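In: here is the input, now give the coordinates:
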Amino acid sequence: MASKKRSFRHFIANQEKPKLHLVLDLDHTLIHTVYVSQLSEKEKYLIEQVDSSVDLWRVNEDEDPTNDYIIKLRPFVREFQQEANKLFTMYVYTMGNSSYAQTVLDLIDPDRVYFEDRVITYEKSPTKKTLAHLAVDKRTVVIVDDTREVWASGDKKNLLEIAKYFYFRDGANSKSYAEKKRDESRSKGSLAQVLKILKDAHSLFGKKFGSKDLRILIDHCRRKRQCCFLDLLKMLCIF
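Out: As a prediction, the model looks like this:
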């Protein structure tokens, strides 16, 4: 009888908990895209590897070979999507056009398991990104994006900023991951760390001593994990 009561209370708690929302950027957050013509000499080996790779694609949208570009998936994206989908309704929000967004989604979510038709592109929002396009309570939304400046001022408090993902040199002065034939860590990289913060915040949302404002919880969990990381560095005598 007691177990039935606990199950009922758990069911009621889940029914009362509002659905939370996760808005994801594409470029430099989940992927890095570069025109084939812009590959450095030391990156051109990738052209031969595209067909045999599971996280690298060569794309052409207009049959003009000079417009071919390569898309590289950030490490841990597959796992991130799978885990985040259990906790959030997910959206893509990109300053790219709709054709580009659909091309990327065909690669990272071909069956539309994670994003369905929840995609906002340049055509809807040509100057600034804004949560006004989502008909939801802002207190239940978190944004993961590498660029703070593209967001409307009133939405910046929803942002969980992620380190930019640069796989290709793409005009940078330093050597790229591609040139070094390396990549960002899958288990310790930025996406894995962001997922931990999202899980922490989700677990606290709406609980007795928690908050019903996801923005506050995200900031709290981010600071807490940052402090733990700094403490670890001090223990290792890095500082």
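In: hey, let's count contacts and neighbours off CA atoms from now on
Out: OK.
In: measure Ile70 to Tyr100 for me?
Out: Applying CA to CA, to the nearest Å, the value for Ile70 to Tyr100 is 12 Å.
In: okay, these two: which has more neighbours?
Out: Comparing Ile70 with Tyr100 by other CA atoms under 10 Å, the one with more neighbours is Ile70, at 22 against 15.
In: doesn't the more buried one fall inside a helix?
Out: No - read with DSSP: H, G, I helix; E, B strand; the rest coil, Ile70 is strand and lies in no helix.
In: leaving out the residues flanking it, which one is nearest to it?
Out: Nearest residue to Ile70, sequence neighbours excluded (CA to CA, 6 or more residues apart in numbering): Arg58, at 4.5 Å.
In: which residues touch the one you found?
Out: Going by CA atoms under 8 Å, 6 or more residues apart in numbering, Arg58 touches 47, 50, 68-71.
In: quick one: whichever strand or helix holds Ile12 to chain centroid distance?
Out: Ile12 is part of helix 2-16, with elements assigned from DSSP states H and E. Its chain's C-alpha centre lies 32 Å from the corresponding centre of helix 2-16 when counted by CA atoms, centre = their mean, to the nearest Å.
In: which strands and helices sit next to that helix?
Out: Counting contacts by 3 or more CA pairs under 8 Å, 6 or more residues apart in numbering; DSSP states H and E, there are no secondary-structure elements packed against helix 2-16.
In: tally of neighbours for Leu134?
Out: Count around Leu134 with other CA under 10 Å applied: 14.
In: Gln102 now?
Out: The burial count for Gln102: 16, using other CA under 10 Å.
In: the structure of the following sequence is requested for comparison with the preceding one:
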Amino acid sequence: MKDGHQEFLQEVSKGSLFKLEHMHMMTKLRPFVCPFLKEASEMFEMYIYTMGDRPYALEMAKLLDPQGEYFNSKVISRDDGTQKHQKGLDVVLGQESAVLILDDTEHAWTKHKDNLILMERYHFFASSCRQFGFSCKSLAELKSDENETDGALAKILQVLKQVHCIYFDKDQEDLVDRDVR
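Out: The predicted structure follows:
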């Protein structure tokens, strides 16, 4: 790596860049992820659900939640799913009407699109752009990163707060008839 690029990575990552030797990969946590998880966990019961295999899912859970306070072992991988190349709510505890999905891949949720909040995919590394067929420059190549105050997670957190407020509106009589969709 060029020295200037290395310095940029150290500056922009500030402890959020991880080299996972045993998985032969690097990953970077999205800006604002820690405050996002803290606030979201106060409103919702959260799961990690990935199309990655179980070892990848557990490794990401360790990075995102090292103390086990947000997900508490609620980690679902493609190995746990009941349909190949699809994610489904049949492996999540909770009524479908009370489950919100936050994902960057719409086609993984064909049976639960009404529960889905589609979010912008995070392309920090060039390999991510290539993997998903984008011909754009990655954030690392642009020597940039998302802004914590108005990036994707900050925007999604505002949406989650609104949904939570509406769902638990005190003027509604019965929780049974409520639906996040």
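In: hmm, back to that, counterpart of the residue nearest to Ile70 of the first structure in the second structure?
Out: Under the alignment (TM-score structural alignment), Arg58 of the first structure pairs with Lys19 of the second structure.
In: looking at this, that match is in a strand?
Out: Yes - Lys19 of the second structure forms part of a strand when assessed by three-state DSSP.
In: what's the longest helix in the first structure?
Out: Criterion DSSP state H: the longest helix present in the first structure is helix 214-235.
In: ugh, wrong one, the second structure
Out: For the second structure, assigning by DSSP H, the longest helix comes out as helix 152-167.
In: what comes up buried for that helix?
Out: Neighbour counts over helix 152-167 of the second structure (16 or more other CA atoms under 10 Å) mark 152-154, 156-157, 160, 164, 167 as buried.
In: in three-state terms, how would the nearest residue to His5 of the second structure once chain neighbours are set aside be classified?
Out: Of all residues not flanking His5 of the second structure in the chain, Lys143 sits nearest, at 7.8 Å (CA to CA, 6+ apart). Of the three states, Lys143 of the second structure takes coil under three-state DSSP.
In: aligned partner of Lys143 of the second structure in the first structure?
Out: In the first structure, the residue matched to Lys143 of the second structure (TM-score structural alignment) is Lys181.
In: same check on Ser41 of the second structure?
Out: Correspondence of Ser41 of the second structure to the first structure, assessed by TM-score structural alignment: Asn85.
In: I'd say its match and Tyr114 touch.
Out: Yes - contact criterion CA atoms under 8 Å: Asn85 of the first structure and Tyr114 qualify, at 6.3 Å.
In: which one of those two has more residues nearby?
Out: Higher neighbour count among Asn85 of the first structure and Tyr114: Tyr114, with 21 against 16, using other CA under 10 Å.
In: surely that one meets Lys86?
Out: No - in this structure Tyr114 of the first structure lies outside contact range of Lys86 using CA under 8 Å: 9.6 Å.
In: quickly list what's touching both of these two.
Out: Joint contacts of Tyr114 of the first structure and Lys86 (CA under 8 Å, 6+ apart) do not exist.
In: first-to-last residue distance for stretch 140-154 of the second structure?
Out: 20 Å.
In: give me the residues contacting that stretch.
Out: With CA under 8 Å, 6+ apart as the contact definition, stretch 140-154 of the second structure has outside contacts at 5, 8-9, 12, 30-33, 36, 119-120, 124-126, 139.
In: filter these down to just the ones in strands.
Out: Judged by DSSP state E, strands contain none of the contacts of stretch 140-154 of the second structure.
In: any of those buried? List them.
Out: Buried by 16+ other CA under 10 Å: 9, 12, 30-33, 124-126, 139, out of the contacts of stretch 140-154 of the second structure.
In: distance to Pro66 of the second structure added to the residues you listed, as CSV?
Out: Formatted as CSV, these follow (distance: CA to CA, whole Å):
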residue, distance to Pro66 of the second structure
Leu9, 22
Val12, 21
Arg30, 16
Pro31, 17
Phe32, 16
Val33, 13
Phe124, 22
Phe125, 23
Ala126, 27
Leu139, 26
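In: quick check: the farthest pair among the buried residues of helix 152-167 of the second structure?
Out: Farthest-apart pair in those is Ala152 and Tyr167; separation 22.4 Å (CA to CA).
In: and the gap between Arg9 of the first structure and Gln15 of the first structure?
Out: For Arg9 of the first structure, the distance to Gln15 of the first structure - CA to CA - is 10 Å.
In: apologies, that question was intended for Pro126 of the first structure.
Out: Distance of Pro126 of the first structure to Gln15 of the first structure, computed by CA to CA: 37 Å.
In: what does Lys138 of the first structure give?
Out: On the measure of CA to CA, Lys138 of the first structure and Gln15 of the first structure end up 20 Å apart.
In: what about the two, which has more around it?
Out: Legend: neighbour count by other CA under 10 Å for Lys138 of the first structure and Gln15, higher for Lys138 (18 against 10).
In: where do the helices of the second structure begin and end?
Out: Under DSSP H, the second structure gives helices at 3-13, 33-43, 54-64, 126-131, 152-167.
In: reformat those as TSV; add distance to Val91 of the second structure.
Out: TSV is the format used below for the helices of the second structure (distance: least, CA to CA, whole Å):
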stretch	distance to Val91 of the second structure
helix 3-13	34
helix 33-43	20
helix 54-64	14
helix 126-131	27
helix 152-167	22
